[in-house]
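S.K.: from the sequence below, what's the structure:
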Amino acid sequence: MRKTYPSDLTREQFAMIRPLLERVRKKTHPRTLDVYDVFNGVLYVLKTGCQWSALPHDFPKYKTVHSYFMKWNEQKFVQRKKQPSILEQALKKISWRGPYLQWTQRQDKHGHR
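M.R.: Sure, this is the predicted structure:
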């Protein structure tokens, strides 16, 4: 059992977005970790702005949380039109009020993400 953080969703809130988040993963073998804890790890980083490596140790490994973040945050294009990422859709569905654009809109001086 891990500690509860202010950025955590309730299990009921998470149930609304679980199908959305789980459709990203290839189902080649049984899942060994709880996606609820992974998503709350992402929310913790978004809310606190901490480095991935500073994620508290009671969350799944920070590299795992970051890997899921990268998958969920991928932008898709349909007929040259940018579609919201899975993460954007999930955050909208739960009415997320924390920072998020700093992660998606960050670009270097050459316009790259």
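
S.K.: for the rest of this, base every contact and every neighbour count on C-alpha atoms.
M.R.: OK.

S.K.: what ranges do the helices span in the protein?
M.R.: For the chain, helices defined by DSSP state H occupy the ranges 11-22, 35-48, 62-72, 86-93, 101-104.

S.K.: who touches the last one?
M.R.: So the one you mean is helix 101-104. Contacts to helix 101-104, defined as CA atoms under 8 Å, 6 or more residues apart in numbering, come from residues Asn73.

S.K.: same check, this time on the fourth one
M.R.: Counting by CA under 8 Å, 6+ apart, helix 86-93 makes contact with Met16, Ile17, Leu20, Leu21, Phe69, Trp72, Asn73, Glu74, all of which sit outside it.

S.K.: point out the most buried one among the helices of the chain.
M.R.: helix 35-48 (a mean of 20; mean count of other CA atoms under 10 Å).

S.K.: I'd like to know which elements that one is packed against.
M.R.: Judged by 3 or more CA pairs under 8 Å, 6 or more residues apart in numbering; DSSP states H and E, the packing partners of helix 35-48 are helix 11-22, helix 62-72.

S.K.: in CSV, list the helices of the chain along with distance to Gly111.
M.R.: CSV is the format used below for the helices of the chain (distance: least, CA to CA, whole Å):
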stretch, distance to Gly111
helix 11-22, 28
helix 35-48, 22
helix 62-72, 19
helix 86-93, 21
helix 101-104, 13
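
S.K.: please provide the structure for the following sequence as well, for comparison with the first:
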Amino acid sequence: MVNSFLELSNVQWSSVVKLLPESLPKRNPRGRPTVCLRSALNGVLWVLTNDSPWAHLPARYPVYQTCHRYFLGWYQKGVLLPVLVELFGNEGAELHRLVEARMRPARWEDPYSASVAAAAVRGARRYLNLARGAILGLGRQGPSVAP
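M.R.: Here you go, the predicted structure:
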């Protein structure tokens, strides 16, 4: 797959940095060392827009485990949706909906729910390609079907 992701511009970064809770100063300096939030967010956006596995994250970003940890934290805290909407508008909200469809829940109440969710995840891949094309301004993705 061709990497068509563009890094965040200074204007985009300044509009979303205030939404990230990690941008606030730490009270206690102990714990994990901090990483550049901008590069971590760029890594998360690279994975979401390219529909690639986390392990395929290019070396210019922090290690994939770090980017994935930030992604999960932002997703669970509800920060990811405002960031995507701020950056991409309605297409960002659609991308967030597709991300939600692909997330694995902690546990299923019954097997029927699991099979319905699995079908939704399989179907979400097709719509993710269309949303990714709209976000990147590429138009329709994939080969065209001859009549």
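
S.K.: coming back round to it: let me know which of the helices of structure 1 is the nearest to Tyr5 of structure 1.
M.R.: Smallest distance to Tyr5 of structure 1 across the helices of structure 1 (CA to CA): 7.7 Å, for helix 35-48.

S.K.: quick one: that closest one to structure 2 mean distance?
M.R.: Its aligned residues in structure 2 lie a mean 0.4 Å from helix 35-48 of structure 1 after superposition (mean CA distance after the TM-score superposition for structure 1).

S.K.: tell me, that helix lands on which residues of structure 2?
M.R.: Mapping helix 35-48 of structure 1 onto structure 2 (TM-score structural alignment) gives residues 37-50.

S.K.: distance of the residue most central in space within structure 2 relative to Leu81 of structure 2?
M.R.: When CA atoms, centre = their mean is applied to structure 2, the residue found nearest the centroid is Leu48 (3.8 Å). Using CA to CA, to the nearest Å, we find Leu48 of structure 2 at a distance of 13 Å from Leu81 of structure 2.

S.K.: tell me how far the equivalent of Glu100 of structure 2 over in structure 1 lies from Pro56 of structure 1.
M.R.: Under the alignment (TM-score structural alignment), Glu100 of structure 2 maps onto Thr104 of structure 1. Going from Thr104 of structure 1 to Pro56 of structure 1 by CA to CA gives 23 Å.

S.K.: what distance do you get for Phe39 of structure 1 to His57 of structure 1?
M.R.: Distance from Phe39 of structure 1 to His57 of structure 1, by CA to CA: 15 Å.

S.K.: over to Lys76 of structure 1?
M.R.: 32 Å.

S.K.: the more surrounded of these two?
M.R.: Lys76 (13 against 10; other CA atoms under 10 Å).

S.K.: excluding chain neighbours, what is closest to that one?
M.R.: Gln83 (5.3 Å; CA to CA, 6 or more residues apart in numbering).

S.K.: next up, the contacts around the one you found.
M.R.: Applying CA under 8 Å, 6+ apart, the residues contacting Gln83 of structure 1 are Gln75, Lys76, Phe77.

S.K.: so which of the residues you listed sit within strands?
M.R.: Counting by DSSP state E, the contacts of Gln83 of structure 1 place Lys76, Phe77 in strands.

S.K.: nearest to Thr64 of structure 1, of the contacts of Gln83 of structure 1?
M.R.: So of the contacts of Gln83 of structure 1, ranked by how close each gets to Thr64 of structure 1 (CA to CA), first place is Gln75, at 19.5 Å.

S.K.: quick one, what contacts the nearest residue to that closest one once chain neighbours are set aside?
M.R.: Once flanking residues are discounted, Gln75 of structure 1 sits nearest to Ser85: 5.1 Å by CA to CA, 6+ apart. Neighbour list for Ser85 of structure 1: Trp72, Asn73, Glu74, Gln75, Lys76 [criterion: CA under 8 Å, 6+ apart].

S.K.: done for today, thanks.
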